[in-house]
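Colleague: attaching a predicted model along with its sequence, questions to come.
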Amino acid sequence: MKILGISGSASLQSSNFYLLKAIQNEINEKHSMKIIENLSEFPLFTPQRLENGIPKSVLNFKKELIHNDAIILSTPEYTHNIPAVLKNMIEWCTHSGEFESKKIIAMTFTPYEPRGKFAMQSLLSSLKAMKANIITQFPLYRTDVTFSNREISFTEESKTLIKEAVELLE
């Protein structure tokens, strides 16, 4: 199965990106996974931009959405919501349907409980509006992983959770 990992963070050094890299390492024997880490390349969506043509960065992203079987989306929580770059990415796909019926694992990755709760609500609302097929959703916290030189290792419990979630995509 081909999986697209999307880091919803505006930061290029995001822990959400490194989380997706760790997931990629866990599942690479069974599935191929490509990670999109920089949504900040997308210009701000406005309906008028559609009239002038879709930017190449957005077109390339939409092709990735189409050519992958599933998506693992990981986001932090900014001011009780998803980051603006993630919302902007979703808006670029609102009318074109790339998310429709696409299998998705939605995750929040934040420092500690209960952070991430509001971001998850916002993310799920947007994905449901796009008619995405949300297979499962869950929060992960820094207490569920170990950081070492920008690499993430999972606890046994979180490793099992990740593997079971990916199995649901099959």
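Modeller: All right, it came through fine.

Colleague: drop to CA atoms for contacts and neighbour counts, all remaining ones
Modeller: Noted.

Colleague: quick one, what contacts residue 54?
Modeller: Contact analysis of residue 54 by C-alpha atoms under 8 Å, 6 or more residues apart in numbering lists nothing.

Colleague: then this one, side by side with the first:
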Amino acid sequence: MANPLSLYALCGSLRQTSTSRRLLEALSAASPAGVSIEICDFIGDLPIFSPDEEGDRTPAIVTTFAEKIRVADGLIVSCPEYVHGIPGGFKNALDWLVSRDEVPFKPLMFAHASHRGDLVLAQLTDVLQTMSLRIVPEAFLRVPLAGKSDEAQTAMLAEAQESGALRAALDRFTQAILAAA
């Protein structure tokens, strides 16, 4: 890969031990040379969105969040389903980006850590397409970690690593990014 690619990963769960985060960490560890993945650690610190706080009044943390997205070559989203929907903190983060120019046409990959949760995937697809992100469906990755013991999760992630499933999803995503460049 001639130029390194920088991917920014957004976790829809605020739990540090969430299966969504664990999947993002596994993807980061599996990333090939020339591809870096940074996982956002401050979605829960963003203030509640208000259009009155945009423009010159945009909080510094929101500006930092938006800048991380701006410089990324692509986004990876891993989000659980909470009560058949998008978790509030994650939706709040997306709300801060709606009227900004960092996200339109940015490539996006879903990494899903559950055997269920198709409602949240459909809702996220609708919201993110409305925000003009370019979802790369061929890069979709599902590793059903949710509800499994820590040992079972570790084994499943090791298998996904050894089988090449993690790397293959990342390869499909990076190929789509490079093809559109």
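Modeller: Here it is on my side, so go on. Please read all numbers here as calculations on a predicted model, not as lab measurements.

Colleague: whereabouts in the second structure does stretch 31-47 of the first structure align?
Modeller: Using TM-score structural alignment, stretch 31-47 of the first structure corresponds to residues 35-51 of the second structure.

Colleague: what does the matching stretch rub up against?
Modeller: Contacts with stretch 35-51 of the second structure, where a contact means C-alpha under 8 Å, 6+ apart, come from 4-11, 14, 24-25, 27-28, 31, 61-62, 89-90, 92-93, 95-96.

Colleague: give me the distance from it to the chain's centre.
Modeller: Relative to the centre of its chain, stretch 35-51 of the second structure is centred 11 Å away, using C-alpha atoms, centre = their mean, to the nearest Å.

Colleague: next, the buried residues of it.
Modeller: Neighbour counts over stretch 35-51 of the second structure (16 or more other C-alpha atoms under 10 Å) mark 35-39, 43-44, 46, 49 as buried.

Colleague: the strands in the first structure, which residues?
Modeller: 2-7, 32-36, 70-75, 103-110, 133-141, 145-148, 151-154 (DSSP state E).

Colleague: got TSV for those strands, with distance to residue 162 of the first structure too?
Modeller: Formatted as TSV, the strands of the first structure follow (distance: least, C-alpha to C-alpha, whole Å):
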stretch	distance to residue 162 of the first structure
strand 2-7	13
strand 32-36	14
strand 70-75	10
strand 103-110	10
strand 133-141	10
strand 145-148	12
strand 151-154	9
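
Colleague: deepest of the ones you listed, which one?
Modeller: Highest mean neighbour count of the strands of the first structure: strand 70-75, a mean of 26 (counted as mean count of other C-alpha atoms under 10 Å).

Colleague: I'd like the distance from the aligned residue in the first structure for residue 98 of the second structure to residue 132 of the first structure, if you could.
Modeller: Applying TM-score structural alignment, one finds that residue 98 of the second structure aligns to residue 94 in the first structure. Distance, residue 94 of the first structure to residue 132 of the first structure, by C-alpha to C-alpha, to the nearest Å: 11 Å.
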